[in-house]
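Chemist: Could you look at this predicted model? Sequence included:
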Amino acid sequence: MGPLPPDWTPADIEAVMLENDPEKMPYVPIAVSMGCDEGDRDWAETVCVRLAAHPEEWVRGNAILGFGHLARAFRTLDRPTVEPLVRAALTDPSSVVRGQAEAAVDDIAHFLGWSAR
């Protein structure tokens, strides 16, 4: 996906996050939330949690959107951790983050029945 190798591993993703390359970072939460399997689901959610506070708006927004992808794929999220992050993203100063949060809220509501608004 984007500048990430198509056959990435969790170690590859962790290395990209350490590097914090602005060209690669926006792809990380999307890659992990759409490309993980059941065995890496918790790790992918943790990556999105970590990146939900990233200073770059596209990284932050994509991390929030990643929660929607995980909800769709696995029908579960750690509600006490994720719900406050999604709620906060709905009022983020960045329109990018707010837009991604709106999309995530729709998926989370549909697949998990939460109302994050």
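Modeler: Good, I have the coordinates. What you are looking at is a predicted structure, and each value in this text was computed from that prediction instead of being measured.
Chemist: From here on, just use CA atoms for contacts and neighbour counts.
Modeler: Noted.
Chemist: Just to check, L112 is in contact with R75?
Modeler: Yes: using C-alpha atoms under 8 Å, L112 is in contact with R75, at 6.1 Å.
Chemist: neighbour-wise, which of those two wins?
Modeler: More neighbours surround L112 than the other of L112 and R75, with 18 against 15 (other C-alpha atoms under 10 Å).
Chemist: what's the more buried one in contact with, if anything?
Modeler: 71, 75-76 (C-alpha atoms under 8 Å, 6 or more residues apart in numbering).
Chemist: Reformat those residues as JSON lines; add secondary structure and distance to L18.
Modeler: Putting those into JSON lines (DSSP: H, G, I helix; E, B strand; the rest coil; distance: C-alpha to C-alpha, whole Å) gives the following:
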{"residue": "A71", "secondary structure": "helix", "distance to L18": "26"}
{"residue": "R75", "secondary structure": "coil", "distance to L18": "29"}
{"residue": "T76", "secondary structure": "coil", "distance to L18": "27"}
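Chemist: try it against this one:
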Amino acid sequence: MPDLVYREIPKLTIAEINTALDRNNPEEMLEVVISAALFCEDRSFAEDLCVRLSSHPHFNVRGNAILGFAHIARIDKRLDEATIKPIIQLALLDEHEFVRGQANAAKDDVEHYLGWRFRAK
């Protein structure tokens, strides 16, 4: 297993995020989605970005988008349940362990911070 390296998440502007989206570089997208979830002042933009990237072909980007929902729930104490809950539920069944792990973390946080309940597997 490669050594894990901590990198501070940059605080990106919406323009910087959109430029990164145009490049669609998975390595860059890993941080972009978390940056939006943590720091973006336009919270609807951040939530929409996480929704969009939750179906990205790269599993790490997908997983981080799902984790973004957890950050938004913790920080803002709100998410669009009708949209987000089915995405998290589906991610719990993703073929990649990383995505499933991020989905479990997101599920735990939205249950705690928003009072959502998920159906049993």
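Modeler: All right, it came through fine. These numbers were taken from a predicted model, which means no experiment stands behind them.
Chemist: Can you tell me which of the contacts of L112 of structure 1 comes closest to V86 of structure 1?
Modeler: A71 (12.6 Å; C-alpha to C-alpha).
Chemist: And the closest one, what's its match in structure 2?
Modeler: Alignment note: A71 of structure 1 maps to A73 in structure 2; criterion TM-score structural alignment.
Chemist: measure that match to H96 of structure 2 for me?
Modeler: 23 Å (C-alpha to C-alpha, to the nearest Å).
Chemist: and what of A70 of structure 2?
Modeler: 19 Å.
Chemist: out of these two, which sits in the more crowded spot?
Modeler: A70 (29 against 14).
Chemist: Sticking with that one, tell me its helix or strand.
Modeler: A70 of structure 2 belongs to helix 59-76 when assigned by DSSP states H and E.
Chemist: Please pull up the equivalent of I30 of structure 1 in structure 2.
Modeler: In structure 2, I30 of structure 1 lands on I34 (TM-score structural alignment).
Chemist: Skipping adjacent residues, who's closest to that match in space?
Modeler: G68 (5.7 Å; C-alpha to C-alpha, 6 or more residues apart in numbering).
Chemist: My guess is that neighbour contacts C50. True?
Modeler: Yes: the criterion here is C-alpha under 8 Å, and G68 of structure 2 meets it with C50 at 6.2 Å.
Chemist: average offset between the helix holding A70 of structure 2 and structure 1?
Modeler: By mean C-alpha distance after the TM-score superposition for structure 1, the fitted helix 59-76 of structure 2 averages 0.4 Å away from its aligned residues in structure 1.
Chemist: elements contacting that helix?
Modeler: helix 26-39, helix 43-53, helix 81-91, helix 97-114 (3 or more C-alpha pairs under 8 Å, 6 or more residues apart in numbering; DSSP states H and E).
Chemist: Report the buried residues of that helix.
Modeler: For helix 59-76 of structure 2, burial by neighbour count (16 or more other C-alpha atoms under 10 Å) applies to 59-74.
Chemist: Let me know the angle separating that helix from helix 97-114.
Modeler: 10 degrees (axes from the mean of the first three to the mean of the last three C-alpha atoms, to 10 degrees).
Chemist: quick one: contacts of helix 59-76 of structure 2?
Modeler: 26, 29-30, 33-34, 37-38, 47, 49-51, 53-56, 78-79, 84, 87-88, 91, 96, 98-103, 105-107, 109-110, 113-114.
Chemist: Now check E97 of structure 2 against structure 1: what is it aligned to?
Modeler: Per TM-score structural alignment, E97 of structure 2 is aligned with S95.
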